[in-house]
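*Asks:* Sequence first, then the predicted structure, then my questions.
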Amino acid sequence: MDKEEIIKYCLTLEDTFKDCPFPDDFESVTMKHCKNKKWFALIMNVNNKLYLNVKTDPNYSDILRNTYDYIIPAYHMNKEHWNTIIIDGKVDKVLVKELIKESYKLTK
């Protein structure tokens, strides 16, 4: 799974768009709802690694972090409600899509 595949999947969700939220940073991308403009995903490169931040139910966050070594407390976001998925060769694509969809629902 790569950045373009993540963006493509996010855009399949109803009424969403891609945005570059940070001035002078054209690599980081937020995926937002058209109506409320809330983020449901943040995609960025950190130390040459692809990071995907998604919102999760706080009760589920610890389970995810303890189960998958590529899911960590969110990079530069509220660590209670957001997780970072380090996108690498071992990431479970089905799980990533499920977590994106859950984040989409939680931010709607």
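*Replies:* Yep, that arrived.
*Asks:* switch to C-alpha atoms for all contacts and neighbour counts from now on
*Replies:* Fine.
*Asks:* Can you name every helix or strand that the longest helix along the chain contacts?
*Replies:* For the chain, the helix with the greatest residue count under DSSP state H is helix 93-107. Helices and strands touching helix 93-107, by 3 or more C-alpha pairs under 8 Å, 6 or more residues apart in numbering; DSSP states H and E, are strand 39-46, strand 49-55.
*Asks:* would you list those in a markdown table and tack on distance to Ser28 and mean neighbour count?
*Replies:* Output for the helices and strands packed on helix 93-107, formatted as a markdown table (distance: least, C-alpha to C-alpha, whole Å; neighbours: other C-alpha atoms under 10 Å):
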| stretch | distance to Ser28 | mean neighbour count |
| --- | --- | --- |
| strand 39-46 | 4 | 21 |
| strand 49-55 | 10 | 23 |
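*Asks:* one more structure, for comparison:
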Amino acid sequence: MDHTQAHTYLLSKPFSSVGQPFGEGVDVFKVKDKMFATLSPGKYNEGETRHWWLNLKCDPDEAQALRDIFDSVIPGYHMNKRLWNTVILDGTVPRGEIERMIDNSFLLVVAKMTKKQREAVQVYL
């Protein structure tokens, strides 16, 4: 999955929106004003390919398991390292797995909403 495909998938979630509150180059995806993902060009060293980085909320146990399985899943860059993972979009993580991680991040955020907000979103799931 590349950054364009990730962007499209993130915005396909019900009530999702994108903005750049941290400045140009860092897309922040929200569901009903609650952040569930960020997408930005990642760090790189001169001479290396620059990959996009996708930050996703994650269950703490699952977060560590994903880091153990995939070299391109690291603790959340500029995020709570226990609750967020960064997925480096370098092609090594299967698209279906990235979509599953996005879905989980979205659902974790929806689960913390008020009952009224949660029900409004769940109608579309």
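*Replies:* Noted; the coordinates are in hand. None of the values given here were measured: they were computed from a predicted structure.
*Asks:* tm score of chain vs chain?
*Replies:* The TM-score (TM-score structural alignment, normalised by the length of the first structure) is 0.90; 104 aligned residues with a C-alpha RMSD of 1.0 Å.
*Asks:* So which of the helices and strands packed on helix 93-107 of the first structure is nearest His76 of the first structure?
*Replies:* Relative to His76 of the first structure, the nearest member of those by C-alpha to C-alpha is strand 49-55, separated by 9.4 Å.
*Asks:* Onto which residues of the second structure does the following helix or strand past the closest one map?
*Replies:* Sequence-wise, the next helix or strand beyond strand 49-55 of the first structure is helix 58-67, with elements assigned using DSSP states H and E. Per TM-score structural alignment, the counterpart of helix 58-67 of the first structure in the second structure is residues 60-69.
*Asks:* how close does that stretch sit to the first structure?
*Replies:* On superposition with the first structure, the average gap between stretch 60-69 of the second structure and its aligned counterparts reaches 0.8 Å (mean C-alpha distance after the TM-score superposition for the first structure).
*Asks:* which residues sit against that stretch?
*Replies:* Val73, Ile74, Pro75, Arg82, Leu83, Trp84, Asn85 (C-alpha atoms under 8 Å, 6 or more residues apart in numbering).
*Asks:* middle-most residue in the second structure, spatially?
*Replies:* When the second structure is reduced to its mean C-alpha position, the nearest residue by C-alpha atoms, centre = their mean turns out to be Leu56, at 3.0 Å.
*Asks:* Excluding sequence neighbours, find me the nearest residue to that one.
*Replies:* The shortest distance from Leu56 of the second structure to any residue that is not its chain neighbour, by C-alpha to C-alpha, 6 or more residues apart in numbering, is 4.9 Å, and that residue is Ala37.
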